[in-house]
Each structure stands twice: as structure tokens, then as C-alpha cells.
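Undergrad: Below is the structure, and that's it, no one-letter string:
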């Protein structure tokens, strides 16, 4: 079938999906918190009951991905085991336990003329989520949109199509059990890439797009979208070991930041070490990484401490490896670290290891990223770890939402003005 024959069919499918989402969004925006929570709890129970079906669908996705030659990092993101399925179920329960943001008064004040003005949280409407590889995003995104009163249109990657479909069935089972329309959470029913293009043109239907994926996906979405975005750019995250760092702490934090899970966006991709402690700290840190199975690509100073270090190219400093690879460089103090992060980072997550509060304060003030940490692993860049239950993504933009995008970030607001007959002179 030629391309011209495919596009009209995809456009029609997406238009019908959008129409159902708009209808569902109007109903969901007025749904009481108890009903939304009931849907989430029922969805969690369905995930546990359907663990075998989800695992079977996921095994087919993983087998297809392996045959396709996906990297180990992508296969790790794709894979669901009993622990990860249980984590999805618990995530739904945690989201159900969060305060309902819809209707919350953000501020309230009275004017001299007697007008009572309140700023109140409301759902955004219809959220479109475009993501790659990670099927657990289906559960997280669907649940967060439900809790915040938004209808969701999910477009997962073709690699995780079967897994995401099985997870969606559980979410929709929960919606039906709670008496809410199944159209509150929908998934694009095709892996045809034309559906992404159609989705990005659905202004007036979809209110905001949340893209999660690699550079090529994000660049396409930014270039083609006619809809506002919550940008989730790649995680080129840095750990900076300051001259006043405790070496024992630095070793523990760095290994976790890089090696706990190399395929997540919060994994450290670049190690920066203050020149003041390069002779004492750098050899130990590099050896720890190498001994843990992590390849190290370094500048001349880093190469000098261990023959197993390979030279870092200019491209390495701006690469999200999502693998057991790290780039390493010696810098001139906090300012040197800030300059490097500003030049090569993606404004995602950065950490400083130091016992000097003034160095930490300078780092916090100078680094323009969504998340900055002091003496903690970059792998804490996660909505669940922030107490948000889960996240749709880490927004690296600066407008509306920044950092983990949870239920509050998926709301807008309106002004409710109460009067007693006032007219404007």
C-alpha cells in the first residue's frame, strides 16, 4: 500500500480518537475524586490479575526487539518482570492516595470593591503522550492524567506495542469498574509512524503534547507540533566531585548515579572532578567505575590515571549513553563545572558532591537545570522519589512545568470571581 493510501486512514483513526477523548475529558473534569481513585485502585488490581498476560505480551515485544537488534539499554527499558509489574500497580495505588488537585484553591483574595477572587486548579483537557520503549509509561501516564482529570491519548513505541496494549486493557478495566468512560485513557491503535504526524496536528483537540524518547523523536516533535509541549529532552546528567568532597561519599554516590540503572534518563553520563582533588580522588573514582564494568572515556588528565581509559571525543561530552559508559573530565572548581554543564548539558539533572555549603550554593545558583542535587545520586530524578506517585516525564523546559511532571503539573487554573452586584465605573 502506498503512502497516500495510508495517510487518510490514519488521519481518520486519529480524528475519531480525538473526538472520543474530548467527550471523555468533559465528563472526567467533573468526576469526584472518589470515582477517579476507585478507577485507579481497580486498575492496580487488574494489573496484578493480568500479570501473566502482560508478561506474555512483553516477552513477544522483547523477542522482536532482540531480533531487531535493540541495544541492551533499550531492551532493559522494554523489559517487564514481576517486580516491574508490581511497581506499576503500586504506582497506581500511590497516585490514588495523593490529594486531588482539581478544584484546589491556589490563592484567594478580596478587592476593595468587595469582589472575591480565587485562582483554582482545573484539568488541562486532553493530554497526548508520545513515548518510546518503556511500556510502564503507559500505566504512569494514564494514571496521572486520570487523577488530574485529563483524558489521555497514548502513543507508545512500536517496540512496546503489545505490552502497552495489555497494560491499557487493565487501566480501562478499572475505568469501567468505577463507572467512568474507557475513552478517558486511549492508545493509538497503530504503530504506523504517520500517526505521530497526525497527532502533532490535532490542535483544538489535544491541549498539550508530552514527548518522551531519544533525540530524533524530540527533534521531530519540536519541529512538527502545532500543539504546546512539555519537553522531555535527553538526560545528559552530570556528577561534579568538588574539592571539598568526601571521597567515601563520592564513591558511593557516583557508582549509584551511573550504574544503578544505566538506561534511565537520570543516570549520570559525565563525571566532573575538581582539579584540586584530581590526584587523590580521580584515580579511585575511575577505578571504581572500570571495576564495575563501566567504560570510561576521559580527557588527558583522566586518561593518565588508568590505562583502561579511552580518549573522549568532543561528541562524548554531549552524548546520552544510556549504557555502562561515562565521560570524565577534570575542571577548575565549581565555575569550571558550571561552564561545562552549560555548554554540553541538557538542563535535566546535575549533582554536586561537597562538604562545602558555599560550593553547593554556588552550584545551585549557577546550574540552569530542572533538578540540582547536593550529595545525592542523579538517579533520584524521578517523580516517585519526589513523592509525586509517578511522573509523565522530566520537563526540561521553563514554562508551566519543570522537572518531574506529576498531577499538579498536569493542571491549569481559572479565576473564579464572586460578586454581589458590582459594576465597573
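TA: That came through, no problem. Keep in mind that what you see is a predicted model, and the values were worked out from it rather than measured.
Undergrad: from here on, contacts and neighbour counts on C-alpha atoms
TA: OK.
Undergrad: tell me the contacts of residue 118?
TA: Residues near residue 118 by Cα atoms under 8 Å, 6 or more residues apart in numbering: 105-109, 415-417.
Undergrad: make it 6 Å
TA: Contacts for residue 118 (Cα atoms under 6 Å, 6 or more residues apart in numbering) come out as 107-108, 415-416.
Undergrad: Let's have those residues in CSV, adding neighbour count, secondary structure and distance to residue 206.
TA: Output for these, formatted as CSV (neighbours: other Cα atoms under 10 Å; DSSP: H, G, I helix; E, B strand; the rest coil; distance: Cα to Cα, whole Å):
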residue, neighbour count, secondary structure, distance to residue 206
107, 11, strand, 28
108, 13, strand, 30
415, 14, strand, 22
416, 12, strand, 24
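Undergrad: What is the nearest of these to residue 336?
TA: Taking Cα to Cα as the measure, residue 107 is the one of those closest to residue 336, at 41.2 Å.
Undergrad: Distance check, the closest one against residue 30.
TA: 21 Å (Cα to Cα, to the nearest Å).
Undergrad: Equivalent analysis for residue 101, please.
TA: Distance of residue 101 to residue 30, given as Cα to Cα: 12 Å.
Undergrad: more crowded one of these two?
TA: residue 101 (21 against 13; other Cα atoms under 10 Å).
Undergrad: Quick check: the nearest residue to the more buried one once chain neighbours are set aside vs residue 347, distance?
TA: Closest residue in space to residue 101, ignoring its immediate chain neighbours: residue 408 at 5.9 Å, by Cα to Cα, 6 or more residues apart in numbering. To residue 347, residue 408 is 21 Å away according to Cα to Cα.
Undergrad: Then residue 22?
TA: Going from residue 22 to residue 347 by Cα to Cα gives 33 Å.
Undergrad: and those two? which has more neighbours close in?
TA: For residue 22 versus residue 347, the count of surrounding residues by other Cα under 10 Å is larger for residue 347: 25 against 21.
Undergrad: Tell me which residues touch that one, please.
TA: Per Cα under 6 Å, 6+ apart, neighbours of residue 347: 369-370, 396.
Undergrad: sec struct for residue 273, please.
TA: strand (DSSP: H, G, I helix; E, B strand; the rest coil).
Undergrad: Looks like it contacts residue 243 (just checking).
TA: No: using Cα atoms under 6 Å, residue 273 is not in contact with residue 243; the gap is 7.8 Å.
Undergrad: And those two? Which one has more around it.
TA: Neighbours were counted for residue 273 and for residue 243 using other Cα under 10 Å; residue 273 has more, 29 against 22.
Undergrad: residues in contact with that one?
TA: Residue 273 touches 240-241, 330-331, counting by Cα under 6 Å, 6+ apart.
Undergrad: What of residue 112?
TA: Contacts for residue 112 were tallied using Cα under 6 Å, 6+ apart; there are none.
Undergrad: another one to put next to it:
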């Protein structure tokens, strides 16, 4: 190990030790004190917008020099919308009930003592993410409110912006007497810092990666710490035979086009054969108007060719591809059963939607699709912690253990059992 690598290794270990110590204090901080720090952070962001934009400009200039895509540049930019969302998220999280200490279950033992199951923090949470600087604030406030210390490892693309935001988090913590090490940003772009972080299972209780599939797979394969994750977002819309075509068209276009480079954007469209001839050309024309390329099966291609609408033959690989672009795969299916089987085979258990006016069919879909979020006549773009009333999200999980879907305050908690008695012994 080189001298530089040794210094980074020591730095990350020190951060983790400090975070563990801070987490023990933070677990018992009054709700009011945490809320005051979160609200102060929102004020600091508002007061320092100009200086934050200057730091963000450094990141944007470096990204352009490195040939980053326009879609990634947009995610990196500290826009008015991003700042507004950070402020709204912080203030909403401060207004939410504190999950800590919540009584989940209680049991009175036959021998006279009481068993209570209550929410407590997980401890130290490491968040590893890529270009979006708002993640720094979202994760810091959610961890703070839920009593967890956070270690933030942002991507090199947003390095200067993240450093500036992390300093504001520290100021907010100090302003209300909270441990300044309760939220720390790893101040290096060196990849070796991540390798060290993922091995510190004695100090860190949970890792949450946010970013592309490559990053998430690397974290999952190299972490000694439990990882909560989703690899990709292969979201599917199923247009049932009982759909409202006009409504369905709007939902499909929104799910695909409103922001195509994100994990809750649609990648597949299934359409029932009984309405395909009528509905598919209208839907396809609306998508083509938005610049969407269509990759279609033989049945769909035949229908679209007859209407003079351009498309490309789909391959089996297309059904399981997350395009993150203005591309949509289209397949005609014979039944709701075939649609459900398709989604459970090719989907990523993220977000899937049925478009129908038939209640029984919708309920079959909502029950049969094995995904974290399932929709009935609603755009998949709503899979988001803020939209779900969580204030913000620390990530989206497609796992089935502990947390699933957008993760807010309760998903950042575990529980303990409190047993209170009066001298009982087991015989």
C-alpha cells in the first residue's frame, strides 16, 4: 500500500470511528433539537445559494471537459428546482413524526412482565452515490431525524458541490449542540476510500448505494456490511383490454418521457391484443412525437407498419434492458396472466403499472406482480420518497428484507425489545 493509500485508509477509519461514537449520542437526542438543526440547514442552504452555485460551476466545468453526457450534466446541475426541492424536503422531514421510540408491538407475558417492541436507529449508515448533489442533503437529514450517523461518499463529478453542502450540514449540527461528526463527507475522490469503507463492519451497520448498476454491483460484491439496494429500474406498463385510451396515453408518455434517465421511468409497454389495433397506433404516435424510439415484437410491428409508424424489431435482450433514454420496448400480450408473468420474468421488482378501468383485473395485477411498487392508472414516475410523503428518500430498495420501495425515516430504523418485570425468573 502506498503512502497516499495508507493515509486515505487511516482517514476513512477515523471517520467511521467518529461516526460510531456520534451515533450513540444521536440515538438519544430530543426530537425538537434534531428538527431545529434540520430547519437551520434549510436556512443555511438558502443563505448560501450563490456560493453553492460557484462550487457547482467548478463541477460542471470539469464534467464538460471530461465529456459527460447532457443527461448526466442535468443531474449534476444545482438548479433552482434542485435547491427548491432540497429546501422543501428538509422542512417536510422536520415536520414529520419522529419514528424513534415508537411502540410497534406489546405483549404481556403470563408470568406478569411486559415485552415491548420499539423503533431504534440502525446506527451508522454509509451512503455511496454518484452525480446528484441533492443526495448529500436528503441523506443527511433523513439519517439525522432517524437518529443515525451518516458517512457520505459522493461521486467525483459533484465533489466541490458536495463538500460545500456537507460543510453546511456540520454548521447546522453545531448550531444546536449536536455531534458534528454525526454526518461526515469523505473528502477524497480516491477509489481506495470506498474499498476501506466497505470493510468497516464493526463501525458501520448499513450501506446504501445510489447510482448506476455498475456502482451498485461493485458495492454489493465487495461490502462486508449489509447492503440495501436496487440494481436497475426495468419498469413496465400494461395496457389492459379495458383501458381508457386517452388516459392511458397520457400516463404512458409521462412514465417514459417526463425524465427518461431515471430508475422509475418506463422501459416496457405491454398491450392486450383485443385493444392493440385501436390503442397502439395512438399511443405510439404520441410517443414518437416526443422522440421515443420503439422496439417492438412482431404483432406490434405489423400494427404500426400498417399505420406508417416507424419501429425497430425487438430482441429478447430488449425486454430486460434499462435504456435510461427515449427508447421503449413494446409487446402485444394475450392476457393479464401473460402480462404478469412477463413482468415477473423481465422486470427488476421496481415499479410497474396497469392501465385499466376493470377493478378485478387491476386487483389481480396489483397482487400478482412481485414488485416494490405497483400502480393502477398512475405514472411510475411517482416512485419517490418526496412524492410518497416521506420528505425525501435515502434510496429505493427492491430487496425484500427490512426495507422495500422508497426508503424514508421508518426504513432507517430497526427495533429492540424492552422487557420490564418485577423479579420474574424462568423455571
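TA: Okay, I see it. What you see is a predicted model; the values in this text were computed from it and never measured.
Undergrad: After superposition, what's the TM-score, could you say?
TA: The TM-score (TM-score structural alignment, normalised by the length of the first structure) is 0.97; 423 aligned residues with a Cα RMSD of 1.3 Å.
Undergrad: which of the contacts of residue 273 of the first structure lies closest to residue 388 of the first structure?
TA: Nearest member of the contacts of residue 273 of the first structure to residue 388 of the first structure, counting by Cα to Cα, is residue 240, at 26.7 Å.
Undergrad: Could you save the contacts of residue 118 of the first structure as TSV and add columns showing distance to residue 39 of the first structure?
TA: Listed next are the contacts of residue 118 of the first structure as TSV, based on distance: Cα to Cα, whole Å:
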residue	distance to residue 39 of the first structure
107	30
108	31
415	29
416	29
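Undergrad: Can you tell me which of the residues you listed comes closest to residue 126 of the first structure?
TA: residue 415 (20.3 Å).
Undergrad: Next, find the distance separating that closest one from residue 117 of the first structure.
TA: Taken as Cα to Cα, the span from residue 415 of the first structure to residue 117 of the first structure is 7 Å.
Undergrad: The second structure: matching residues for stretch 255-264 of the first structure?
TA: Using TM-score structural alignment, stretch 255-264 of the first structure corresponds to residues 253-262 of the second structure.
Undergrad: nope, stretch 44-53 of the first structure is what I meant
TA: Using TM-score structural alignment, stretch 44-53 of the first structure pairs with 42-51 in the second structure.
Undergrad: in the matching stretch, what's buried?
TA: In terms of neighbour count (16 or more other Cα atoms under 10 Å), stretch 42-51 of the second structure has its buried residues at 42-45.
Undergrad: Relative to residue 426 of the second structure, which of these is nearest.
TA: residue 42 (52.5 Å).
Undergrad: Go ahead and confirm that closest one touches residue 85.
TA: No: if you go by Cα under 6 Å, residue 42 of the second structure and residue 85 don't touch, sitting 10.5 Å apart.
Undergrad: wait, is residue 120 of the second structure part of a strand?
TA: Yes: according to three-state DSSP, the state of residue 120 of the second structure is that of a strand.
Undergrad: corresponding residue for it in the first structure?
TA: Checking TM-score structural alignment: residue 120 of the second structure goes with residue 122.
Undergrad: Its match and residue 129 of the first structure, how far apart?
TA: Distance, residue 122 of the first structure to residue 129 of the first structure, by Cα to Cα: 19 Å.
Undergrad: Those two: which is more packed in?
TA: Between residue 122 of the first structure and residue 129, residue 129 has the larger neighbour count (other Cα under 10 Å), namely 25 against 22.
Undergrad: I'd like the secondary structure assignment at the more buried one, please.
TA: Residue 129 of the first structure - assigned by three-state DSSP - is strand.
Undergrad: That one touches residue 157, doesn't it?
TA: No: proximity of residue 129 of the first structure to residue 157 does not meet the contact threshold set by Cα under 6 Å, at 10.8 Å.
Undergrad: what about the strands in the stretch 1-150 of the second structure?
TA: 103-108, 114-121, 124-129, 149-153 (DSSP state E, counting those that start in this stretch).
Undergrad: What sits closest to the equivalent of residue 293 of the second structure over in the first structure if chain neighbours are left out?
TA: Under the alignment (TM-score structural alignment), residue 293 of the second structure maps onto residue 295 of the first structure. Using Cα to Cα, 6+ apart and skipping the chain neighbours, the partner closest in space to residue 295 of the first structure is residue 325 (4.6 Å).
Undergrad: Where does whichever strand or helix holds residue 373 of the first structure end up in the second structure?
TA: Of the helices and strands defined by DSSP states H and E, residue 373 of the first structure is found in strand 371-374. Per TM-score structural alignment, the counterpart of strand 371-374 of the first structure in the second structure is residues 373-376.
Undergrad: Which residues belonging to the matching stretch are considered buried?
TA: Neighbour-count burial for stretch 373-376 of the second structure, counted by 16+ other Cα under 10 Å, picks out 373-376.
Undergrad: starting at the chain centroid, how far to it?
TA: Computed by Cα atoms, centre = their mean, to the nearest Å, the chain-centroid distance of stretch 373-376 of the second structure equals 16 Å.
Undergrad: Same question for stretch 236-253 of the first structure.
TA: With Cα atoms, centre = their mean, you get 24 Å for stretch 236-253 of the first structure.
Undergrad: One more: stretch 326-339 of the second structure?
TA: 26 Å.
Undergrad: can you map out the strands along the stretch 151-300 of the second structure?
TA: Using DSSP E, counting those that start in this stretch, strands in the stretch 151-300 of the second structure cover 183-185, 206-210, 235-239, 266-272, 293-296.
Undergrad: so how much does the longest one differ from the first structure once superposed?
TA: This means strand 266-272 of the second structure. Compared with the first structure after fitting, strand 266-272 of the second structure deviates on average by 1.2 Å (mean Cα distance after the TM-score superposition for the first structure).
Undergrad: between that strand and strand 235-239, how big is the angle?
TA: Going by axes from the mean of the first three to the mean of the last three Cα atoms, to 10 degrees, strand 266-272 of the second structure is angled at 20 degrees with respect to strand 235-239.
Undergrad: Which residues belonging to strand 266-272 of the second structure are considered buried?
TA: 266-272.
Undergrad: Tell me the gap between it and the middle of its chain.
TA: Centre-to-centre, strand 266-272 of the second structure and its host chain are 23 Å apart (Cα atoms, centre = their mean).
Undergrad: Can you give me the stretch of the first structure that stretch 164-179 of the second structure aligns onto?
TA: Using TM-score structural alignment, stretch 164-179 of the second structure lines up with residues 166-181 of the first structure.
Undergrad: And the contacts of that stretch?
TA: 35, 38-39, 42-43, 46-47, 54, 182.
Undergrad: Right, I'll call it a day here.
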